[in-house]
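how would this look folded up:
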Amino acid sequence: MKKTLALFLAITAFSINTFAQLKQEDPSLEWFKKTSEVINFQLNKAAQTYKPGKNPRSINPNGTVRIAGLTDWTTGFFPGSLWYGYELTGDKALAEQAKKFTIALDSIRNIKNTHDVGFMLFCSYGNAYRITGDKTYLPVLADGAANLYARFSPTVGTIRSWDFAWLHYPVIIDNMMNLEYLYWSANQFNKPEYAKAASTHALTTIKNHFRKDYSSYHLVDYDPKTGKVLKKGTHQGVTDDSAWARGQAWGLYGYTMCYENTKNPKFLDQAERIASFIMNHPKMPKDKVPVWDFDVHNALDTAELAPRDASAAAVIASALLDLSTQVKDGKKYADYAEDILKSLSSDAYLAKPGENSYFLLKHSVGAFLYNSEIDTPLDYADYYYLEALKRYAAIKKIDLSKNRTSIN
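I've put the predicted structure just below:
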C-alpha cells in the first residue's frame, strides 16, 4: 500500500509539473491536467503488472482481467496506449515499456486470416515507428500490410474481414479502420496498389453498408465469385437494421481518415453525413456517451438494458477532432468532441488511480448480444481516448514537447 501511494505521488508530481508548464494560467484545462495524472499513473502500473505478449483487454464479471494473446484482435491497443501515454506526458518510462510490449507482437506479421492485423500492428508498431523513427519496426509493418492487402478482392471491391466458414465473403464496418494501415504502407513501401485497394473498399462500403439516414449495417456478406450482396445484417447490434453505436463510430472515423489520405470529396461528404447522424440522434444522452446501440427502445431509461459504450464515444471524439481540421466550419465538430472528452474525463467514466485494474475508462460494451464484455473497461476504449486527447492537445496548441527526451 505504501509503495503504491509513493508511486502515485511521484507520478502525480511529474504530471502536475508537466502540465503546469503547458497552460499554467488556463483554468479551462484543469480537467486535462487532472486526466494526465490518472493516465500516467494507470499506464505505468499496468505496464508493471502485465507481461508483454499478454496484454490487458478487459475485466471479466468475476473481477479477473481478460488477457489478449497474440492472436486476439485487440492485442495491439495496449502497446499503442503506452506510446500515446508517452506522447501526452513525456514520461520516458512509458516509451521504454511501449517498446517492450510492441516487439512482443513480432509474430503477428505472419497472420493472414483476418483484417484485424491493422488494429494489431498499426496501433502498436505503427505508432512505434511514427514516434521513434526506428527502422527496425518496418519489416514487421511491411509483412503485415502485405497480408492485409492479400485479402482484397477486385471482384468484390473490398477486403475480406473474416474467414468464418458459415459466411461467403463477410465485410464488417470495422474494416474501415484498417484502411489507414494500407494508405500509410502505400507511401512507406511504394505500393500504390495498397492505396487503390483501400479507396475501392471505402467506395464499395459507401454503396452497400449505409442506409438512407447514413446509419450503417454492421456486416455485409458478398458472393465472392460475382461481388453480389447476399445479406446485410449484424453480429453486434440489437437487430440487423439497428445502429450499433461503435459501428457508427468506426464509419465516421474511417471516412474522415480516407478523406485525409485521398482528398476524395465523396469521403468527406460521407464523414460529415455520418457525423450529423450521430450528433443529432434523438437518443444521444446529454453527456454524449452513447448507449451500445442507438435503437435500443429504452436507451435513455434503463442502464441495465442499455449500458453506455465509452469505447464508441472515444472513437467518435477522436474522429470528430480529426474531421474538424479537414473542413472550414470545423468548430462544431471540435466542440462536440470536447464535450465527449470532458464527460469521459469525469468521475463517471475515468478510473481513479489504482482502480479499474489500471484501465483508464469504465463503462464500455464489447458484444452485448453475446453477453461479452458488458459495462467493463476495454483496451480499445483507452487507446482511442488517448488518441483523442492527443488530437485535442494539438488543436488547442497545448505544447507537449517541453518534456520530450530521446528514446532512440
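
use CA for all of it now, contacts and neighbours both
Noted.

tell me the contacts of F294?
S242, A243, W244, A245, K283, M284 (C-alpha atoms under 8 Å, 6 or more residues apart in numbering).

right, and G233 touches Y222 too?
No: if you go by C-alpha atoms under 8 Å, G233 and Y222 don't touch, sitting 11.8 Å apart.

Helix, strand, or coil at the most centrally placed residue in the chain?
Nearest to the mean C-alpha position of the chain, by C-alpha atoms, centre = their mean, lies Y384 at 3.9 Å. Here Y384 is recorded as helix under DSSP: H, G, I helix; E, B strand; the rest coil.

For stretch 302-312, list every residue counted as buried.
Across stretch 302-312, burial judged by 16 or more other C-alpha atoms under 10 Å covers A306, P307, R308, D309, A310, S311, A312.

could you dump those to JSON lines with secondary structure?
Formatted as JSON lines, the buried residues of stretch 302-312 follow (three-state DSSP):
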{"residue": "A306", "secondary structure": "coil"}
{"residue": "P307", "secondary structure": "coil"}
{"residue": "R308", "secondary structure": "strand"}
{"residue": "D309", "secondary structure": "coil"}
{"residue": "A310", "secondary structure": "helix"}
{"residue": "S311", "secondary structure": "helix"}
{"residue": "A312", "secondary structure": "helix"}
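
Identify, from those residues, the entry nearest to P170.
Ranked by distance to P170 (C-alpha to C-alpha), these are led by A312 at 22.1 Å.

how many neighbours does S346 have?
15 (other C-alpha atoms under 10 Å).

residues touching it, list them.
Applying C-alpha under 8 Å, 6+ apart to S346 gives no contacts.

secondary structure element for it?
Counting by DSSP states H and E, no helix or strand carries S346.

residue ranges of the strands in the stretch 101-250 of the chain, please?
152-153, 158-159, 170-172, 219-222, 229-233 (DSSP state E, counting those that start in this stretch).

Verify the stated contact: I316 with A249.
Yes: I316 is within contact range of A249, at 5.2 Å (criterion: C-alpha under 8 Å).

To compare against the first, here's the next sequence to fold:
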Amino acid sequence: MKKPILIAFLLLLSTFGFAQTEMKQLIEEQFNFAKQQYKVMDKNIPPGLTPQSYDAQNKKFIGYGVQWWCSGFYSGSLWYIYEQTQDEETKKNAEKALKLLEPNQTFTGNHDLGFMMFCSFGNAYRLTKDPAYKAIIERSAQSLATRFRPAIGAIQSWDKNKYWQCPVIIDNMMNLEMLSWASDNGGDPKYKQIAIKHANTTLKNHFRPDFSSYHVIDYNPSNGKVLKKATWQGAANCSAWARGQGWALYGYTMMYRFTKNPAYLKQANGIAHFILNHPNLPADKIPYWDFDAGLIPYAKRDASAGALIASALLELGQYSTKDKAEYKKAAETMLRSLASDAYRAKLGENGGFLLMHSTGALPLNSEIDVPLVYADYYFLEALARYKKWYL
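You can find the predicted model right below:
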C-alpha cells in the first residue's frame, strides 16, 4: 500500500474509532442519567397512575390510568434502564409498574394493547424469562385479536363514534409485534395471521405514491370499502404527520423481521427515504410535528417522532445492506441531537422525564411542546439498539 493511501486509511480508521468511542460514552452517560432521573420521576407518580407528561408552567405531573394507551411505556423504559445499568432499585420499580398493568391483559376497548402490554411485559420477559410474564403477553394477544374485523382485513383501532364507522390508524402497525411474537413463541398461530392480514390491508390503503402515510382510514365494517382517508393528529388529511410516518417505518421494519416478506422491506425503505430526503427535515433530524406543518421553520418539533424514527432506522439497517450506512448516520445524528441540551432535560427537572419538546396532538391543542413518556421509551430503545448492533 502506497504511503499516502496508508496515511489516509489510518486517518479514516482513527476517525471511525474516535466516533465509536464517543458514541459508547454518550450511550453510557444517557443510561446513567436515566437511572437517576427516573428515580426522580418515581417520587412524582400519583398512586395507581402511570406517567404521561409534565406541565412545567404549572409544575404539575400528569399521569393516567392503566387503560390509557401509553401505560406500558414507563415500565418498558425502566426495563431498558435496568438492562444497561443492572440497578436493582430500577428493577423493583419496573416490577411495581408491571403489577398495575396486569388487568389490561383482558382489555378489549381499543387496539393499543401492544403498546400497553408488550413494551412492558415483553421487555420484562426478554430479560427475566419469567413464564408468568409470557402468559400475560399471550392473554393480551388473545384480547387484541378480538378487534380483528375479517370483512376489512384489519384490526379496528377505535370504536365507532360520530366521526368514524370503523377507523384504522397507522399507529396500529406497532401492535402487530405482540401478535407476531405470541404466535412465534408457542401461542395460537392465528395471531400472526391477523398481523399479516392487517399489514397487507394497511399497505394497500394507507400509503400515497411517495410512501407517506395517511393517519386514519375509515372503513365500511360490512364490506371493507374505504369510506375516507383522513387525519386526527396531523396538520391536514393530505399531510404527513411526523410520528405517523415513524409508526409506519417501525411497523413495516418489524413485520419484515417476523415474516421476511420483501414487500415489507421495500415499504420500510421507501418510508425511510421519504423521511430522510424530505426538504422539511431539519439539520438535527428531529422532525417538525408534521412534515407539512405551517410556519416552518418556527413550527413545533416532535422529539418522540425523532426517537421513534431513530430506533426504526437502526433496525432497518440490519436488513438493508445498501442503505445501512445512511440509516446509521441519520440515527446517530438524531441520538446526538436528543442527548444534547436542546432536547434532554437536566437532572431533577422536567418532572423526571428524559426528553423535552414532544408534540402529542397539536390540532387538538393537546400535549404541545412537552415531555412524553413514549419519547423516552424509544430514545432508550434506540440507544440500546445502537450499542447492540453498532458498538
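
what's the TM between chain one and chain two?
Comparison of the two superposed chains (TM-score structural alignment, normalised by the length of the second structure) gives a TM-score of 0.92, and 370 aligned residues with a C-alpha RMSD of 1.5 Å.

Who are the contact partners of the residue nearest to the centre of the first structure?
Y384 of the first structure touches S311, A314, V315, S318, counting by C-alpha under 8 Å, 6+ apart.

Could you check which residue of the second structure pairs with the last one?
If you follow S318 of the first structure across to the second structure using TM-score structural alignment, you land on S311.

Quick check: the gap between its match and T333 of the second structure.
Here the distance between S311 of the second structure and T333 of the second structure works out to 12 Å (C-alpha to C-alpha, to the nearest Å).

Over to F211 of the second structure?
23 Å.

Tell me which of those two has more neighbours.
Neighbours per residue, other C-alpha under 10 Å: of F211 of the second structure and T333, the larger number sits with F211, 22 against 18.

My guess is the more buried one contacts K266. True?
No: between F211 of the second structure and K266 there is no contact under C-alpha under 8 Å: 10.1 Å.

My assumption is that D369 of the second structure lies in a helix; please confirm.
No: the assignment for D369 of the second structure, made by three-state DSSP, is strand rather than a helix.

and I316 and A249 of the first structure? which has more neighbours close in?
Between I316 of the first structure and A249, I316 has the larger neighbour count (other C-alpha under 10 Å), namely 33 against 27.

what's stretch 113-133 of the second structure aligned against in the first structure?
Taking TM-score structural alignment, stretch 113-133 of the second structure hits residues 117-137 over in the first structure.

That should have said stretch 66-79 of the second structure, apologies.
Stretch 66-79 of the second structure covers residues 70-83 of the first structure once aligned (TM-score structural alignment).

Which of the contacts of F294 of the first structure are conserved in the second structure?
Mapping the contacts of F294 of the first structure onto the second structure (both residues aligned by TM-score structural alignment, their matches' C-alpha atoms under 8 Å) leaves S242, A243, W244, A245, K283, M284 still in contact.

What's the match for the fourth one in the second structure?
Under the alignment (TM-score structural alignment), A245 of the first structure maps onto A242 of the second structure.

before we move on, what about L369 of the first structure?
Match for L369 of the first structure (TM-score structural alignment): P363.

For that match, which non-adjacent residue is spatially closest?
Distances taken as C-alpha to C-alpha, 6 or more residues apart in numbering place Q233 nearest to P363 of the second structure, at 6.1 Å, with adjacent residues excluded.

looking at it, the one you found is touching A361, isn't it?
Yes: contact criterion C-alpha under 8 Å: Q233 of the second structure and A361 qualify, at 4.9 Å.

ok, those two, which is more surrounded?
Neighbour tally, Q233 of the second structure and A361, criterion other C-alpha under 10 Å: the higher count belongs to Q233, 23 against 16.

Next up, the contacts around the more buried one.
H215, W241, G360, A361, L362, P363, L364.

which of those residues are also in contact in the first structure?
Shared with the first structure, among the contacts of Q233 of the second structure: H215, W241, A361, L362, P363 (both residues aligned by TM-score structural alignment, their matches' C-alpha under 8 Å).

of these, buried ones?
H215, W241, A361, L362.

Just the closest of these to Q20 of the second structure, please.
W241 (32.6 Å).

The closest one contacts W289, correct?
Yes: using C-alpha under 8 Å, W241 of the second structure is in contact with W289, at 6.6 Å.

Now list whatever residues contact both of those two.
Between them, W241 of the second structure and W289 share the contacting residues G234, judged by C-alpha under 8 Å, 6+ apart.

aligned partner of the residue nearest to the centre of the first structure in the second structure?
By TM-score structural alignment, Y384 of the first structure lines up with Y378.

any idea how far its match is from Y250 of the second structure?
When Y378 of the second structure is compared with Y250 of the second structure (using C-alpha to C-alpha), they lie 11 Å apart.

now do L13 of the second structure
Taking C-alpha to C-alpha, one finds L13 of the second structure at 32 Å from Y250 of the second structure.

re the thing from before, which one in the first structure is aligned with the residue nearest to P363 of the second structure?
Match for Q233 of the second structure (TM-score structural alignment): Q236.

how near is its match to G118 of the first structure?
In terms of C-alpha to C-alpha, Q236 of the first structure sits 20 Å off from G118 of the first structure.

what do you get for L378 of the first structure?
18 Å.

go on, T74 of the first structure?
Taken as C-alpha to C-alpha, the span from T74 of the first structure to G118 of the first structure is 10 Å.

Repeat that for A306 of the first structure.
Relative to G118 of the first structure, and taking C-alpha to C-alpha, A306 of the first structure is found at 30 Å.

Repeat that for V140 of the first structure.
12 Å.

Mind checking which of the two has more residues around it?
Relative neighbour count places G118 above the other of V140 of the first structure and G118, with 25 against 20, counting by other C-alpha under 10 Å.

quick one: that one from A195 of the first structure, how far?
14 Å.

What of A317 of the first structure?
25 Å.

what's the nearest residue to K112 of the first structure once chain neighbours are set aside in contact with, if anything?
Distances taken as C-alpha to C-alpha, 6+ apart put N147 closest to K112 of the first structure, at 5.5 Å, once the chain neighbours are dropped. Applying C-alpha under 8 Å, 6+ apart to N147 of the first structure gives the contacts R109, N110, I111, K112.

what does T106 of the second structure give?
Contacts of T106 of the second structure (C-alpha under 8 Å, 6+ apart): R139, S140, S143.
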